[in-house]
Every structure is written in C-alpha cells, then in structure tokens.
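sequence and predicted structure, then a few things I'm wondering about:
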Amino acid sequence: MATTTAKHDVFQAIADPSRRKMLILLADEEMPIAAITECFPITRTAVNKHLQILSNAGLVTSQRVGRETRYKLHPEPLTEIKGWLSFFEEYWDDKLSALKNFVEEENNQ
C-alpha cells in the first residue's frame, strides 16, 4: 500500500502570512494566479512560489483552464492543525477559568 506524503509540512506552509492570506482568498472561490497576484504587493513569481508550497502541502489544487492556471483551496490537511490545537484547548480553558476566578475575587474585595 503506497502512501503519498506532502513535500512540505502543513505547519510550515501556513507559517507565512502571505500564504495564510492566499488560503483565505481561495476559501470562497477558485482563482487564477493573475487575480491572486493583484491582492499582494509581491511579484507573480513570488506568488507562484507561495502557491507551489501550498500545493506541495496539499492545501491547494491547481487546474489548467485554457491559458491560465486556476487555484482552489483543499482544506482537508488543515485538520492536522485543528487536531494539534485542540490538544491545547484544555490548557487555555484552565487559564481562562483561573483568570475569571482571579478577576471575580478582585471585584468582591
């Protein structure tokens, strides 16, 4: 049974703010690279490199339509991040409860 692994780690792929913004742009619609490039103050070549990293991590798919390449969000790999973050929710909940108790005690004094 063959397993396909992403060339780039999903965490590494979303580490860059430009790539996170690209994922948000692609969440609602499929877009050609020219339209994506218009949303960033970087070159088309740089946008293409970012899209390649997202593609290698399995976060976007691309399809040739005529002379342009269109990109689309493929959100399934983000479940890895959701799972990792959910582990820490317990700690956040504990800290928030402690903060709430502290604030309530301060207000009662």
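Yep, it's here.

switch to C-alpha atoms for all contacts and neighbour counts from now on
Fine.

which parts of the chain are strands?
Remark: strands assigned in the chain by DSSP state E are 31-32, 60-65, 68-73.

of all those strands, which lies closest to residue 14?
strand 60-65 (11.7 Å; C-alpha to C-alpha).

burial count for residue 12?
By other C-alpha atoms under 10 Å, the residues close to residue 12 number 11.

against residue 64, how distant is it?
Note on residue 12: its distance to residue 64, by C-alpha to C-alpha, to the nearest Å, is 26 Å.

now render the strands of the chain as a markdown table, adding mean neighbour count.
Below are those laid out as a markdown table (neighbours: other C-alpha atoms under 10 Å):
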| stretch | mean neighbour count |
| --- | --- |
| strand 31-32 | 18 |
| strand 60-65 | 15 |
| strand 68-73 | 18 |
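
okay, pairing it with this:
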Amino acid sequence: MTVRPEARRASPTAVFAALADETRWGILELLGTQDLSASGLAERLPVSRQAIAKHLSALEGAGLVERLRVGREVRYRALGSTLSAVGRRLEDIGAQWDARLDRIKHIAENL
C-alpha cells in the first residue's frame, strides 16, 4: 500500500476536526477492520448513503482514509499512519510536560 503525501502531512487540527463526530469515529472503526464501499458503510451505520459520502470526504481530507478502486466499486480503507503520526506528536508533547513537571518537583524537593 502506498500512503499518499497528504496523509503523511495531515495536520493534527485537521485530524481532530474530522474525528469530532461520532459517525466518523464509527466509520473509521469499521474501515480499520475491512475495506468497505460507502454503501457497505451505510448498511452498517444509522445514516444515509449521502451522509456517509460527506463523512468520508471529511475523513479523506484529513488523510484518515483513502479510496481504492476495486473493479467498478470504490472502497475505502483507513490509514493508520495518520493516526500514528498524530499519536507520536501527542506523546512528544506529553513527554515534554512530564520533563517540566519532573524539573519543578526536583526544584521543590531541594528547597
């Protein structure tokens, strides 16, 4: 599988905006287990095919899913690389805060 350049560069803001919807989370969870068409997703979720298409567009724009042409059908696949990249950035921020808190604790203990 080739990861598209826009998926590698997805901003955390775009990812979080796309994930700020329960239906999109549901779509992403389903696509994490198998590639599905928009119709296949609509069969499994309580929303219309048109709503699924709009949600897929938002997820694709954030680099969270990609389209695959399988014969005459368009299927979608989750791109874990985007979530992993955002996760790494969050871990880095968390580690920086932990280091700051450790320094403050050390200073406080040595007063």
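Looks like it arrived, so ask away. Quick caveat: nothing in here was measured; it's all calculated off a predicted structure.

follow-up on the earlier one: so which of the strands of the first structure comes closest to residue 89 of the first structure?
When those are compared by C-alpha to C-alpha, strand 68-73 sits nearest residue 89 of the first structure, at 26.1 Å.

what angle separates that closest one from strand 60-65?
Taking axes from the mean of the first three to the mean of the last three C-alpha atoms, to 10 degrees, one finds strand 68-73 of the first structure and strand 60-65 inclined to each other by 150 degrees.

in the helix ranked longest in the second structure, what counts as buried?
Criterion DSSP state H: the longest helix present in the second structure is helix 80-109. For helix 80-109 of the second structure, the neighbour count (16 or more other C-alpha atoms under 10 Å) marks 81, 82, 83, 85, 86 as buried.

same question for stretch 16-26 of the second structure.
Result for stretch 16-26 of the second structure [16+ other C-alpha under 10 Å]: buried residues 18, 19, 23, 24.

determine which two of the residues you listed are furthest apart.
18 and 23 (10.2 Å).

ok, the aligned partner of residue 64 of the second structure in the first structure - contacts?
Aligned by TM-score structural alignment, residue 64 of the second structure pairs with residue 59 of the first structure. Contact partners of residue 59 of the first structure, counting by C-alpha atoms under 8 Å, 6 or more residues apart in numbering, are 10, 23, 73, 74, 75, 76, 77, 78.

one more pass at 7 Å, please.
Neighbour list for residue 59 of the first structure: 73, 74, 75, 77 [criterion: C-alpha atoms under 7 Å, 6 or more residues apart in numbering].

how near is it to residue 77 of the first structure?
With C-alpha to C-alpha as the criterion, residue 59 of the first structure and residue 77 of the first structure are 6 Å apart.
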